[in-house]
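**Student:** what follows is a predicted structure for the sequence shown.
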Amino acid sequence: MNNEVHTNRLESEIAGWNSKEDRLKKLFKSSSSLENSLLKEKLRFYESILLKYKNTNQLDERTALQIIRNERNTLIKKIYPDRFRQYFYKLLSKFVVERINAQKESREELKSNQLLADNLERAGFKDAYNKVDRYMRLGQDKFTVPISYYLNEHDQMNHSLHFIKNEQGHYDFKGFNSNLHHQNANNENRQYYFNVDEVKAFNSEQAYELLSGRAVLTAGTWKQLDFNQKGVDSNYQLKEFHESYGFNIEKSVSELFLKTSDQSEINSLIDSLKEGRREAVTLTKEGKECKVYIEANPQNKCLNIYNENLRKVTIESLFRVKRDVPLKLQSSLKSQDNKVKSKCRKI
């Protein structure tokens, strides 16, 4: 399939020139200078094709370029019958072509490196560019750059950034593999490979959230790793919950008894939850405050709530009246307490 695409690419350019040549012949068929002008224009076209595709690795294109190279030499002899002029043209052409080629290569390299830097920044690896640049200077066809750091005393993230040299001799960022090592009793490890398409949707921070089991909202769809299923590539399957699934995070947050009523703070909280983060909030009800952690749970269309010990709880359990003492006794004790306070005030 790739060979077909590349062959069609070169064939398309040649077909375009042939069509242009036919139109010019019909348009200027009575011109005496037409043939010589067309030959010179055709020579320039051949030179540009040879320059443009000189680094191709495709066999069909290399064969086509050899034919064009022979045709170019035939044209030079036809346009410049004198051998000295042929030699002068080739010498001048080589000098000009090399200069143009050097300038073009420099521009393309700068453009390619900037694109690579932008892709790395978007993926959350902005600080890795200098390290990547050192690898690029080695000129290998492909290479992998390791990135490792701790997020807290228990969680360590290890990334492997993958790069491959393209046909133009520049490097493309092909994706990254992320491994989350959680230092608990089981020393749990989870990993996932984000391919070139997924790199556009997820960054390194979101990779951590996904590997931690949380859901991330991207392009209007909630996505979450399924740790019970793997595909043929040994990657965890991605569960998707589209807008039509019915999870409304704004509504879920509004149903919490948040202490804050500042809408900008609430909006920031919602945005953070959409990124897959677990956020600390304070809930208040009937004068009682509770500090908890919350995270999005699109599959169950709700928010997961954890206490300060990161144990899953419910709103009801947080604000439930304790049953250790019977309600009537609680009321009696409260009445007695009020009487004591009343006497104290009189004294």
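**Tutor:** Right, received. Where do you want to start?
**Student:** all contacts plus neighbour counts: C-alpha atoms, from now on.
**Tutor:** Will do.
**Student:** does L180 sit in a helix, a strand or a coil?
**Tutor:** strand (DSSP: H, G, I helix; E, B strand; the rest coil).
**Student:** mind listing the strands for the stretch 151-300 of the chain?
**Tutor:** Counting by DSSP state E, counting those that start in this stretch, one finds strands in the stretch 151-300 of the chain at the ranges 155-165, 171-182, 188-195, 216-218, 221-230, 236-241, 279-285, 288-297.
**Student:** the second one packs against which elements?
**Tutor:** With contacts taken as 3 or more Cα pairs under 8 Å, 6 or more residues apart in numbering; DSSP states H and E, strand 171-182 sits against helix 83-122, strand 155-165, strand 188-195, helix 196-199, helix 204-211.
**Student:** circling back: any chance of the strands of the stretch 151-300 of the chain in a markdown table, plus distance to E61?
**Tutor:** Listed next are these as a markdown table, based on distance: least, Cα to Cα, whole Å:
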| stretch | distance to E61 |
| --- | --- |
| strand 155-165 | 18 |
| strand 171-182 | 21 |
| strand 188-195 | 29 |
| strand 216-218 | 40 |
| strand 221-230 | 40 |
| strand 236-241 | 39 |
| strand 279-285 | 56 |
| strand 288-297 | 52 |
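**Student:** nearest to K78, out of those strands?
**Tutor:** strand 155-165 (39.8 Å; Cα to Cα).
**Student:** report the inter-axis angle for that closest one versus helix 83-122.
**Tutor:** With axes from the mean of the first three to the mean of the last three Cα atoms, to 10 degrees applied, the angle from strand 155-165 to helix 83-122 works out at 170 degrees.
**Student:** what helices or strands is strand 155-165 leaning on?
**Tutor:** Going by 3+ Cα pairs under 8 Å, 6+ apart, strand 155-165 lies up against strand 142-150, strand 171-182.
**Student:** closest to Q237 out of those strands?
**Tutor:** strand 171-182 (14.7 Å).
**Student:** taking helix 204-211 as reference, get the angle to that closest one.
**Tutor:** 40 degrees.
**Student:** give me the contact list for strand 171-182.
**Tutor:** Applying Cα atoms under 8 Å, 6 or more residues apart in numbering, the contact partners of strand 171-182 are 112-113, 116, 119-120, 136, 154-166, 187-196, 198-199, 204, 207-208, 211-212.
**Student:** now the buried members of the residues you listed.
**Tutor:** The neighbour count (16 or more other Cα atoms under 10 Å) marks 112-113, 116, 119-120, 136, 155-165, 190-194, 199, 204, 207-208, 211-212 as buried among these.
**Student:** winner for burial among the helices and strands packed on strand 155-165?
**Tutor:** The highest average neighbour count among the helices and strands packed on strand 155-165, using mean count of other Cα atoms under 10 Å, belongs to strand 171-182 at a mean of 20.
**Student:** now P298: how far from G246?
**Tutor:** Distance of P298 to G246, given as Cα to Cα, to the nearest Å: 8 Å.
**Student:** take the one below as the second:
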Amino acid sequence: MENRVENELDEWLTRERRFQKLFSFSLDNNRAFLREKLRYYRTLQAKYRARAGPKEQLTLRMMRQEQRAIEKQLYPNLWVRLGYKVLLDIIGTSSGKEQKRYTANIRDLQESFRKLGFPDIPLDKQQLADRQKMTVPVSYEVGENKRMAFELQLKQGDKGQFYLEGYTAALHETGAGSGVKKQYFQVDRENNINTRQAYNLLSGRPVVQGNGENRHWMQLDFNDRDPHGNYRVKRFYPGYGFDLEKKLRELPLKELRTPEERRKLIKALHNGEQKEVTLIQGYKQQRIILEANPRFKSLNLYNGKGEKISLAQALNGKISKRTRLKKGKRLGKGRPGKDRFLVKRR
């Protein structure tokens, strides 16, 4: 295992030789230089004391002897030297508490980032020091011609700790339909929009937000903006009359066979996803893409090319309004646990 302490001491010696060439006076008795050297040694002690290997521990012990020699040179009086050490202990304790506070704050911030779907974002004490607000940029590709760019807004609270106040999400599209759609999302304890939902909203699809009685669909109106430049939000509460599960039951979907598959499908649609599903047509199956459309109390259907289609087109025939099946067909019960099948009417 390499000796990290020795490597850093070598860096200091390189710096010391360079200074010796630059200045005519001797560094051995220069108080400013000796204080800086002592400060550098203390930093190394604090950095490696708790995680030093056997070779590094020996180097640290040798370094402490040189520290004591420099302290005697700087402060020959015993009482002054003792006072100096007491002062260092007080400063070290205060500095340690501050470092722990910043470390805990950074850990909390990174956890809040992860909950919203952001990747690991490196932060350090220097970034948070002496600021009341700061912006952290994040960007990644979401498709061949699509990129999501985020600006995380951090704000300092009354107790000095930073928290995630909100973020601006921007969807950049190139090629056909190129442009940028941007929206600010507030972060609070209950109703947060994660990164995937933000992408779906900026793509024009609705998502479900809120809990209990406040649970509702929301969708961005790209034809209207508020005074801050954000798109206005259309909200559709339960009283509006859109029942997603009822609409799904009207379709002969393979994904509705088991409770687990049904829950996964509903969750995806609630998050604004376009979900690929299987239509059962007798002994044939056809893949289509679904998305929720609460505004018109319906479901949008797309073929494999991404073209919007009707249910009749999806089933390749005229649909009976009562059964949603092709005319001349009816549902057979089939065996328990098996798919139901279509038989000709007599």
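**Tutor:** Thanks, I have it. Since the model is a prediction, treat every value here as computed from it, not as a measurement.
**Student:** which one's more surrounded, P298 and G246 of the first structure?
**Tutor:** Legend: neighbour count by other Cα atoms under 10 Å for P298 of the first structure and G246, higher for P298 (26 against 12).
**Student:** so what corresponds to the more buried one in the second structure?
**Tutor:** In the second structure, P298 of the first structure lines up with P294, judged by TM-score structural alignment.
**Student:** I figured its match was touching F236, is that so?
**Tutor:** Yes. Applying Cα atoms under 8 Å as the test, P294 of the second structure and F236 come out as touching, 6.9 Å apart.
**Student:** mutual contacts of those two, please.
**Tutor:** Taking Cα under 8 Å, 6+ apart as the criterion, P294 of the second structure and F236 both touch W217.
**Student:** make JSON lines from the helices and strands packed on strand 171-182 of the first structure and add distance to D22 of the first structure to it.
**Tutor:** Converted to JSON lines, these look like this (distance: least, Cα to Cα, whole Å):
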{"stretch": "helix 83-122", "distance to D22 of the first structure": "27"}
{"stretch": "strand 155-165", "distance to D22 of the first structure": "39"}
{"stretch": "strand 188-195", "distance to D22 of the first structure": "46"}
{"stretch": "helix 196-199", "distance to D22 of the first structure": "43"}
{"stretch": "helix 204-211", "distance to D22 of the first structure": "55"}
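**Student:** of the ones you listed, which is nearest N8 of the first structure?
**Tutor:** strand 155-165 (22.1 Å).
**Student:** what's the closest one in contact with?
**Tutor:** With Cα under 8 Å, 6+ apart, strand 155-165 of the first structure has contacts from 140-151, 171-183, 208.
**Student:** at 6 Å instead, please
**Tutor:** 141-150, 171-182 (Cα atoms under 6 Å, 6 or more residues apart in numbering).
**Student:** need the helices and strands packed on strand 155-165 of the first structure in CSV with distance to Q336 of the first structure, can you?
**Tutor:** As requested, those are exported to CSV (distance: least, Cα to Cα, whole Å):
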stretch, distance to Q336 of the first structure
strand 142-150, 55
strand 171-182, 52
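**Student:** of all those strands, which lies closest to R107 of the first structure?
**Tutor:** Of those, nearest to R107 of the first structure by Cα to Cα is strand 171-182, at 14.6 Å.
**Student:** if I look at A129 of the second structure, how far off is Q156 of the second structure?
**Tutor:** In terms of Cα to Cα, A129 of the second structure sits 10 Å off from Q156 of the second structure.
**Student:** ok, now L82 of the second structure?
**Tutor:** From L82 of the second structure to Q156 of the second structure the distance is 39 Å (Cα to Cα).
**Student:** go on, Q127 of the second structure?
**Tutor:** Counting by Cα to Cα, the gap from Q127 of the second structure to Q156 of the second structure is 12 Å.
**Student:** F222 of the second structure too?
**Tutor:** Taking Cα to Cα, one finds F222 of the second structure at 33 Å from Q156 of the second structure.
**Student:** and L311 of the second structure, by the same measure?
**Tutor:** From L311 of the second structure to Q156 of the second structure the distance is 53 Å (Cα to Cα).
**Student:** kindly report the same for L44 of the second structure.
**Tutor:** Taken as Cα to Cα, the span from L44 of the second structure to Q156 of the second structure is 31 Å.
**Student:** same deal with P119 of the second structure?
**Tutor:** In terms of Cα to Cα, P119 of the second structure sits 22 Å off from Q156 of the second structure.
**Student:** and if you look at F118 of the second structure?
**Tutor:** For F118 of the second structure, the distance to Q156 of the second structure - Cα to Cα - is 20 Å.
**Student:** equivalent analysis for V5 of the second structure, please.
**Tutor:** Taken as Cα to Cα, the span from V5 of the second structure to Q156 of the second structure is 36 Å.
**Student:** cool, Q285 of the second structure as well?
**Tutor:** 56 Å.
**Student:** again with P252 of the second structure
**Tutor:** Distance, P252 of the second structure to Q156 of the second structure, using Cα to Cα: 53 Å.
**Student:** ok, Q20 of the second structure next?
**Tutor:** 44 Å.
**Student:** same check, this time on L164 of the second structure
**Tutor:** Here L164 of the second structure is placed at a distance of 9 Å from Q156 of the second structure (Cα to Cα).
**Student:** and L13 of the second structure, by the same measure?
**Tutor:** From L13 of the second structure to Q156 of the second structure the distance is 40 Å (Cα to Cα).
**Student:** please apply the same query to R4 of the second structure.
**Tutor:** 36 Å.
**Student:** what does G143 of the second structure give?
**Tutor:** With Cα to Cα as the criterion, G143 of the second structure and Q156 of the second structure are 35 Å apart.
**Student:** re earlier: and the helices and strands packed on strand 155-165 of the first structure: which comes nearest I49 of the first structure?
**Tutor:** For I49 of the first structure, the closest of those is strand 171-182, at 22.7 Å, according to Cα to Cα.
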